[in-house]
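> no sequence on this one, just coordinates:
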């Protein structure tokens, strides 16, 4: 009986070591194929971690410095992933990087900006960026970034799929919260004139109640992103103009906005332009 009890204890410890070891092994990077995009599962929908996807109070974002979400073939862009959740001190992530649905593979070149906190993975025709063990500890949030160089030949839109783990640091599968997000960058049409000299922006009238208008001269033919921001810097309206055309007129609907001062920003390959107006009843 004593030997039987010892055997049961030994087997229990062995199984605990297996499951705990599996959870700890992901501290040095997620396994390839867990981004949640392009037909892939996430760690919430596979055997890595328990819990429903995007069910927690945290936020996962992925952004780039490509103007207006448009990339130029051959140029290099910074991609930033941020995972935040109050009370969490260990974080992880994985990005399926620059996946082109047109050719069904990752395109371009990836460069790590911090090789101590991130690393590259390759699985077949797909490329990934994930965390290292040094890139997991933070107070309430963690942020990772990397560079992507677009291929010289156009491959259409590219997608970045990211899954993030806000971990409770208990060393096993339970209690962690998994999030997913994506970013799409649109290719600048080949042969497009990216900008003309001295673009100008005018928003009128300066005081408006129901509608305002923007007039952009010398806009070039590159795509533009138009943002309307409140006094707190929050984007309350977003428009994309693709392609822009050299002379642009657009109506801004103010019916859903509270009274106050608003700022209009236009982002494109020619830089940043801004103007403001006042909404009144």
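Arrived safely. In this text the structure is predicted, and so the values were computed from the model without any measurement. Numbering: from 1, shown residues only.
> Could you use CA atoms for every contact and neighbour count after this?
Will do.
> How about the contacts made by the residue most central in space within the chain?
The centroid of the chain falls nearest to residue 62 when counting by Cα atoms, centre = their mean (1.4 Å). Neighbour list for residue 62: 79, 80, 81, 82, 162, 181, 182, 183 [criterion: Cα atoms under 8 Å, 6 or more residues apart in numbering].
> you'd agree residue 212 is up against residue 202?
No - the criterion here is Cα atoms under 8 Å, and residue 212 misses it with residue 202 at 10.5 Å.
> Give me the distance between the spatially closest residue to residue 76 that is not a sequence neighbour and residue 175.
Distance criterion Cα to Cα, 6 or more residues apart in numbering; nearest residue to residue 76, sequence neighbours excluded, is residue 149 at 4.1 Å. According to Cα to Cα, to the nearest Å, residue 149 stands 37 Å off from residue 175.
> Tell me which of those two has more neighbours.
Neighbours per residue (other Cα atoms under 10 Å) separate residue 149 from residue 175, with residue 149 holding more: 19 against 15.
> these two touch, right, the more buried one and residue 106?
No - taking contacts as Cα under 8 Å, residue 149 lies outside contact range of residue 106: 11.6 Å.
> what's the helix or strand for residue 7?
According to DSSP states H and E, residue 7 maps onto helix 2-25.
> contact partners of that helix?
With Cα under 8 Å, 6+ apart as the test, helix 2-25 has contacts from 48, 171, 172, 173.
> buried ones in that helix?
23, 24 (16 or more other Cα atoms under 10 Å).
> Next: stretch 59-70.
59, 60, 61, 62, 63, 64, 66, 67, 68, 69, 70.
> can you tell me which of those residues are in strands?
With strands defined by DSSP state E, the entries of the buried residues of stretch 59-70 inside them are 59, 60, 61, 62, 63, 64, 70.
> element containing the closest residue to residue 70 other than its chain neighbours?
Leaving aside its chain neighbours, residue 70 sits nearest to residue 186 (4.6 Å; criterion: Cα to Cα, 6+ apart). In the assignment (DSSP H and E), residue 186 maps to strand 177-187.
> what sits up against that strand?
Applying Cα under 8 Å, 6+ apart, the contact partners of strand 177-187 are 35-37, 42-44, 51-56, 59-63, 66, 69-73, 154-167.
> before we go on, here's another structure to hold up against the first:
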């Protein structure tokens, strides 16, 4: 019997970068979690968003939704007066792993760097490529990657090659768009989930020795519950307060994905 599953992805374009006074961006200074302690004022004096400029992110010429595996154009623009400008960005899923992929459309002023298993896109040379805007393509993830956050940050620099006089600007744009597929996806997770028709609880066995994010969505893409497994042999999801209906169970252990449809009877 065929089953339906739904992938729900949220892309937040969050500009929180610091450390831009070199001509090239530093990959791990995008301010992205988990575990970051970077703050823009550590690389530059002043307060974030205290200048007269701004930074804007445009998704697919004003688009507000997407489909899985599709390619979209991302434009980043820094407004205001500056000698040089720069940016750095990284797209992460809820486990802190890269989500989707980046295609460079202008290798003269953008580049991809890798650090600690993550790929970042940034300006290439702020001193020779004087610009306040950049464009690249983002390829939406394959099935079952869950929510995605796209961290982006921009610096309007005075060109002094020091940590004073530069302006850091931040913004946030959220894009949503569920994709629909056929059949259950388990992509390498050897677990048991039961019962698929439940009244109060769902049991998950087989997540021992690995941390996992477990999410429950309504069929329309609304997140209703989120859990974190710390490696327990068995987890019990208490879902007695949910209304009767169809829900999507999504499990991600950082390397593998499981998603399937479950039914609450009453």
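Structure's in. What do you need? Worth saying up front: this structure is predicted, and the values here are computed from it rather than measured.
> surely residue 29 of structure 2 meets residue 38?
Yes - taking contacts as Cα under 8 Å, residue 29 of structure 2 lies within contact range of residue 38: 6.9 Å.
> quick one on the thing from earlier: any idea what the residue nearest to residue 70 of structure 1 aligns with in structure 2?
In structure 2, the residue matched to residue 186 of structure 1 (TM-score structural alignment) is residue 176.
> So what's the residue count around the spatially closest residue to residue 135 of structure 1 that is not a sequence neighbour?
Excluding the flanking residues, the one nearest residue 135 of structure 1 by Cα to Cα, 6+ apart is residue 117, at 3.9 Å. The tally of other residues near residue 117 of structure 1 (other Cα under 10 Å) stands at 20.
> And residue 125 of structure 2, how far from residue 47 of structure 2?
25 Å.
> which one of these two has more residues nearby?
Set residue 125 of structure 2 next to residue 47 and count neighbours by other Cα under 10 Å: residue 125 wins out with 19 against 13.
> what does the more buried one align to in structure 1?
Taking TM-score structural alignment, residue 125 of structure 2 has residue 133 as its aligned residue in structure 1.
> Does that match touch residue 27 like I think?
Yes - if you go by Cα under 8 Å, residue 133 of structure 1 and residue 27 touch, sitting 5.1 Å apart.
> Please state the offset of stretch 52-63 of structure 2 from the chain centre?
From the chain centre to the centre of stretch 52-63 of structure 2 is a distance of 17 Å (Cα atoms, centre = their mean, to the nearest Å).
> picking that back up, of the buried residues of stretch 59-70 of structure 1, closest to residue 265 of structure 1?
The closest of the buried residues of stretch 59-70 of structure 1 to residue 265 of structure 1 turns out to be residue 68 (Cα to Cα; 10.9 Å).
> Spit out the contact partners of the residue nearest to residue 135 of structure 1.
Contact criterion Cα under 8 Å, 6+ apart gives 131, 132, 133, 134, 135, 136, 144 as the residues in contact with residue 117 of structure 1.
> Can you select the buried ones from the contacts of strand 177-187 of structure 1 in PyMOL?
Those of the contacts of strand 177-187 of structure 1 that count as buried under 16+ other Cα under 10 Å are selected in PyMOL with:
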select buried, resi 35+36+37+42+43+44+51+53+54+59+60+61+62+63+66+69+70+71+72+73+154+155+156+157+158+159+160+161+162+163+164+165+166+167
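> Most neighbours out of the contacts of residue 62 of structure 1, which is it?
Most neighbours among the contacts of residue 62 of structure 1, by other Cα under 10 Å: residue 162, with 27 neighbours.
> so who does residue 66 of structure 1 touch?
Applying Cα under 8 Å, 6+ apart, we find residue 66 of structure 1 in contact with 77, 78, 185.
> Out of those, which is nearest to residue 126 of structure 1?
Using Cα to Cα, residue 185 comes nearest to residue 126 of structure 1 of the contacts of residue 66 of structure 1, at 17.1 Å.
> From residue 71 of structure 1, how far out is the closest one?
According to Cα to Cα, residue 185 of structure 1 stands 6 Å off from residue 71 of structure 1.
> Now which residue in structure 1 aligns to residue 48 of structure 2?
Matched by TM-score structural alignment, residue 48 of structure 2 corresponds to residue 53 in structure 1.
> so that match, which of the three states?
Counting by DSSP: H, G, I helix; E, B strand; the rest coil, the backbone at residue 53 of structure 1 sits in coil.
> Looks like it contacts residue 36 (just checking).
No - the criterion here is Cα under 8 Å, and residue 53 of structure 1 misses it with residue 36 at 9.8 Å.
> For residue 75 of structure 2, which non-adjacent residue is closest in space?
Among residues not flanking residue 75 of structure 2 along the chain, residue 135 sits closest, at 4.6 Å (Cα to Cα, 6+ apart).
> hmm, back to that, which residues do residue 185 and residue 71 of structure 1 both contact?
Common contacts of residue 185 of structure 1 and residue 71 (Cα under 8 Å, 6+ apart): none found.
> Give the equivalent position in structure 1 for residue 102 of structure 2.
Matched to structure 1 by TM-score structural alignment, residue 102 of structure 2 sits across from residue 110.
> Show me what residue 122 of structure 1 lines up with in structure 2.
Here residue 122 of structure 1 is matched to residue 114 in structure 2, going by TM-score structural alignment.
> wait, doesn't that match sit right on residue 25?
No - if you go by Cα under 8 Å, residue 114 of structure 2 and residue 25 don't touch, sitting 11.9 Å apart.
> Since that was my last question, I'll sign off now.
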